[in-house]
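J.: Return atomic coordinates for the entry below.
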Amino acid sequence: MMKHKVKCINLLVTSSLLAGGAMASEECGCDFTLPSSHYAFDGAEQGILPGQTLCLAAGERGPMKLINIHGTEAEPVVVKNCGGVVETTPYHYAITVQQSSHLKLSGTGDANNYYGIRLGGTLGIERRSSDIEVNNIEIYRADFAGIMAKTDPTCEPDTHAGNYTLANLNIHHNWIHNTEGGEGMYLGYTGAYRTLVCDGVEQRVYPHDLQGLRVQHNLVQNTAAEGIQANSLTQDTLISDNRVSLYGQDPFAAYQNNGIQIGGDHVALENNVIDTGSGNGVIAIGQDIRIKNNTILNAGSYGIFADNRPAPDTPMGQAGLPHQYINNTIIDSAQEGIRSYVRLTDGANLVWGNIMINDGSPNQYGAARFIHYLNNDVLRDEQNNHHIIRN
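T.: Here you go, the predicted structure:
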C-alpha cells in the first residue's frame, strides 16, 4: 500500500490532536492538510508537486486562498475535503484560486456527503488561473456570483488577450443556490474591451479568451441574476445536462435575468432543463452555436433569443457561421419560443424539430408565440417544428 507523507501547515496542536489529524489524512490520501484554523495555502512556499493531494480538514472555517498551485494535465493537484464536510461561514468570498493551473477542487472526500464542501460565498478562479476542475461543491448565499471565473484585463500585459487564456475550465456536479446579488456562474469576461489609463496614456485593453469550457450536471437554483453566464468563448464550449430554475429573481440591472447566457463562438448547449425565471430561457450571442435537446419552461420573455450582431454593412454570407436550434421543447414562454436575429451568415440557420406549447394567446405584438425572425437576412432551414395549443 502506498504511504503518504502528511504535512500539516503551520499547525500548533497537542500530540493527541496531531495523531488524530494524521490518521484522518492518511485515510484520505493526503500529502498536505490545511487545518480549519488556517486560511491560505501557497503551493510554491509549501512545495506541492503535480499529482499530490491537499486536504481541507473537516469542520467550519473562514474564507480560503489557494495560490501558486500547479499540477500537470496528466497529474493535477487535488484539493478535497477530508474527514467530513468542510463548510465556510458566510462571507463575501469562500475560496479564491489564484495563479494556479491543473488543479482539481473536489467535494468527494467523504463518501457520506455528496457535496463534501459547502461554501457560504463566492468561489473565485482568478489572477491568470487555468485548467481548473470544480466538482461536488455546494455554494449558497454568495453576495454576487456563486462561481466567478475570470481575470479582468488591467494595464499588466499578461492579463491581455493573446497573452493569457483561461482554458479547460470544468465545472460539474455542483449545487449553487440563493445567490444574493448576481449570477449562479459568471464565467469569462463580459464586454469587448476596457478603456484604461496606463502610464498616463488612455488605451483599450482586451480580455482573455475562455476555451474548452465544460459546464455539466450542475443544479443552479434561485439566482438573483442569470443562472449560468459564459462570455468571451472562442472555441470548444459544452454546456450540458444542467438544471437551472428560478433565475433572474432580483437582477441588479435590466436584462441581467436570463436562464443561460452565452457570449461567443463555437458553443454547444444541450440537454439542459431551464425552468421559470423573469428573462429569456436562453440568450445566445455569437456564431456557430448549437442549441439542442433542451427543455425550457415558463420563461419570462423568449424561450430562446439569439443574435450574431454583425457589423454594419456586412455583406450576405460574411457574418460567420449560422446557429442550430434542434429538438428543443419550449413550454409557456411569455413571448415567442424562438426569436432569432442571426443574419447574413455563411449558410442557413437550422431550425429543426422544435416544439412550442402554450395556451395560444398572442404576444405583445399580436403574433403567435412560436418562431420569429428579424427579417429575410436571417437565412433558415425549417423542418418539423410544431406549435401545440393547449386547451
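
J.: alpha carbons only for contacts and neighbour counts from here, please
T.: Fine.

J.: Centre of the chain to the lengthiest helix in the chain, how far?
T.: The single longest helix within the chain, with elements called by DSSP state H, is helix 15-28. The chain centroid and the centroid of helix 15-28 are separated by 36 Å, computed with C-alpha atoms, centre = their mean, to the nearest Å.

J.: want to put them side by side, so please do this one too:
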Amino acid sequence: MGGAPADGGSTSEAGAPGSGSGNGSGGSTGAAGAAPSEGGEEGFEPTYGRFGEAPESTFTLPSTTSAIYYPDVVMSFPEVDFTTLDRLYIPAGEYKTLLLGNLPERAAERPLVITNRGGQVKVGGQAANYVMSLGGGKNWILTGRYDPVSETGDAEFRGHAEGAYAHSQGSYGFLIDDAFSKEGLSGLSIGGKASDFELDCLEVARAEFAGIVAKTDNDGAATMKNVKVHDVYIHDTGSEGIYFGSTQPQPQHSFENLHVYDNRFLRTGTEAIQIGQQGDGLEVHHNVFGPGAVRWRSAFQAYQDGNVQYGQRYGSGSFHHNVVVGTGDLFVELFPTVVAGDPRSSEDKVSFRDNYFSDTSSGGVYTHADDTGVTIEFLRNAFRGFYFDYDAVYPDAKAPVQVFGVGSSSPNPHVLQGNTADATFPFILYKFPSVTESDNTMAEVPPVEFRDFMLPEVDEDVRKLEWWTPTATLSPDMRAVTYDVGAVVVHRGTLYRALVRSSGEAPGENADAWEKLPAPADDVRLAPGSPHQGLGVRWPPATP
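T.: I've put the predicted structure just below:
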C-alpha cells in the first residue's frame, strides 16, 4: 500500500479520522473533540464512576515524541508496584508505534486500568512493523472513556460515549489509525498469553489487515478467557474488523467467555467479525456489523468475503440482537471444530436468535458438518436483500437455492424455527435427519432505518459500496474492474462517487472521474420508528 503522509498519519481527505470534516461532534488530530454541549445526546446524563472512585495509585509513562516501546513494562519500571497500581496513564501524543508487553496479572476485583492522559493518544500511520501491541497479563482494561470520577480519558475526547455517534471519527481518547501506511498491519494486536481483559471506547481505522487481533498463535495451552469488547468503533479496514482466536491448524488455544456488545464494525474489507477456537460462554449481542466484505474482488485470499465467521470447539455460545449488513458469500459461516481433549458435552448449544441480516451477493448461512455434537439453533432471525452477483468474481458460482445450508449429512442437531426470509427461494431445501425446522416463513422483511449512516443509495443496499480496485485479483482471469457512472467506492478510507465510466483511474488522483464525498456519519443506531427495534447498538447505553 502507499506510504504515510509526511506529518505522521493525519490526512485532509474526507472520511479520515482526525480530518475535522464532521459536524462538530468529531475532532481533528491534536484538536478538541466533542464536549457534551457540542456533540452529546441532548438530555442524556452520563453516569460516571464506571471504574470506581479516584485511584489511590497512578503512574504515567515517560513522555516521548516518537514511539512507546516497553517489551516488559513491569521490569522497565521497578519502582512501580504493578500489583496494586490503579491507573497506568499513557501521555497524549502522536506515536509511530506503541508496545506494552508483559502486563501484570491482577485480581479481578482490582484490575489495572490503562487510559490516556492529557489529551488523545494517536498511534500509527508511519509504516512501522506494528501499530499498537499489548501482551500478557490478566485483569486489565484499556479504555479511552472520559470519566472524571474514575479519572480516565480526557474531557476533549469523549467519542460516542455520551451520544455523539454521528461523525465521531477522531474524537476518541485512543485513535489507532494506520492510514493504510503498510500492507499486512493490524491496528491493535493482543497476545503474549494475555487473558481476562476489557476493551472500551476505542477507535481503530484504516488498518490494511484487521482492526483488532487477539490470540497467542501456536500455543494450545494459552487459553484466553473472560474478555469484553464494547463501545469500540472499527471502520475502513482492509480485512477483518476483529479477528479473535486462531483459524490456523492445531495446536491453538481455546477462547472462553468472550463478550462482544454495543460495537460498530463498519466497512471491513473481509469479515466484520471472525472468531475461532471458541469454548464456552461466548455472547455477541447488540452490535452493528457491516458492510462486510467490501474488498471481495481483491481480498488477500479467495473466498474471504463473509460477514460473520464463527469457529466453535466446545461449550455454548449465543449471537443475538445484532444487525448484520453486507456480505459477499454468506452472512454466517459456522465451523464446528473438533480438537482432541476438549470438554464437549451433549448440552453444548450455539444459538443465533433475534438478528437481522441484509444484503448479500450470494447466500445466507452455512454450517459445516464436522461432528462435535453441538446443537445449532437459528430462532426468529430476519433475512433479506439477496442480490446475486457473486459470479462477477467467481464465474463458476451458482445462484443460491436456499437461505440456510447444512453441511452434507451433518450429525450435529439443527433447530430452525420462527425465521423469516424475504427471498425467491425456500428457507431450507436440503434437509438431513439432524435438521428440525418449523414456522419458518417466506415473507417481506422491511429494512432497518439507521439514524445517519452513509448515503441513501448505499444504505438501502450496502453491497453498492465496494473497495476500489483496478483489477479483480481473485477472479481467475484477473479481469479489469469497470465502474459505471454513479458507482460508490471506498478508497483509503474515503468515499467517492463515479462521475464517468472508468477503469484503472484511482479515486483521489483523478478528479474528473471521481467526486470525493463527505465523511459518513456512521450513526448506526436505529432511527425512532425503524422496523426491528431493540436490535443493534443500544441507546441509552446499558448499565455496565
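
J.: on that earlier part again, pull out the buried positions in the next helix or strand after the longest helix of structure 1.
T.: Along the chain past helix 15-28 of structure 1, the next helix or strand (assigned with DSSP states H and E) turns out to be strand 32-34. Under the neighbour-count criterion of 16 or more other C-alpha atoms under 10 Å, strand 32-34 of structure 1 has 32, 33, 34 buried.

J.: Chain neighbours aside, what residue packs nearest to the aligned residue in structure 2 for the second one?
T.: Structural correspondence for residue 33 of structure 1 with respect to structure 2 (TM-score structural alignment): residue 60. By the measure of C-alpha to C-alpha, 6 or more residues apart in numbering, the closest residue to residue 60 of structure 2 outside its immediate chain neighbours is residue 89, 4.5 Å from it.

J.: any idea how far residue 85 of structure 1 is from residue 282 of structure 1?
T.: In this structure, residue 282 of structure 1 and residue 85 of structure 1 are 34 Å apart, going by C-alpha to C-alpha, to the nearest Å.

J.: same deal with residue 388 of structure 1?
T.: 47 Å.

J.: Now that residue 7 of structure 1 has come up, it's in contact with residue 32, right?
T.: Yes: Residue 7 of structure 1 is in contact with residue 32 according to C-alpha atoms under 8 Å; the separation is 4.5 Å.

J.: What residue in structure 2 is paired with residue 132 of structure 1?
T.: For residue 132 of structure 1, the aligned residue in structure 2 is residue 197 (criterion: TM-score structural alignment).

J.: Mean distance of the host helix or strand of that match to its aligned residues in structure 1, please.
T.: Counting by DSSP H and E, the element that carries residue 197 of structure 2 is strand 195-205. Mean deviation of strand 195-205 of structure 2 from its aligned counterpart in structure 1 after superposition (mean C-alpha distance after the TM-score superposition for structure 1): 0.8 Å.

J.: Output the contacting helices and strands for that strand.
T.: Helices and strands in packing contact with strand 195-205 of structure 2 are listed as strand 138-143, strand 174-177, strand 224-237; criterion 3 or more C-alpha pairs under 8 Å, 6 or more residues apart in numbering; DSSP states H and E.

J.: quick check: the longest one aligns to which part of structure 1?
T.: Put plainly, it is strand 224-237 of structure 2. Taken onto structure 1 by TM-score structural alignment, strand 224-237 of structure 2 occupies residues 166-179 there.

J.: swap in the shortest one?
T.: Taken onto structure 1 by TM-score structural alignment, strand 174-177 of structure 2 occupies residues 117-120 there.

J.: Name the residues of the matching stretch that are buried.
T.: Using 16+ other C-alpha under 10 Å as the test for burial, stretch 117-120 of structure 1 gives 117, 118, 119, 120.

J.: For that stretch, which outside residues touch it?
T.: 81, 85-91, 93-95, 106-107, 136-142 (C-alpha atoms under 8 Å, 6 or more residues apart in numbering).

J.: how far does that stretch sit from the chain's center?
T.: Here the centre of mass of C-alpha atoms in stretch 117-120 of structure 1, compared against the chain's by C-alpha atoms, centre = their mean, lies 17 Å away.

J.: Same check on stretch 30-46 of structure 1?
T.: For stretch 30-46 of structure 1 - counting by C-alpha atoms, centre = their mean - the centre lies 26 Å from the chain centre.

J.: what do you get for stretch 264-273 of structure 1?
T.: 12 Å.

J.: Quick check on residue 388 and residue 85 of structure 1: which one has the bigger neighbour count.
T.: Taking other C-alpha atoms under 10 Å, residue 388 of structure 1 and residue 85 do not tie; residue 85 has more neighbours (24 against 14).

J.: In structure 2, what residue corresponds to that one?
T.: With TM-score structural alignment as the criterion, residue 85 of structure 1 lines up with residue 120 in structure 2.

J.: Same question for residue 301 of structure 1.
T.: Mapped onto structure 2 by TM-score structural alignment, residue 301 of structure 1 lines up with residue 362.

J.: neighbouring contacts of stretch 60-69 of structure 2?
T.: So stretch 60-69 of structure 2 is contacted by 88, 89, 90, 91, 93, 94, 95, 96, 97, 98, 99, 100 (C-alpha under 8 Å, 6+ apart).
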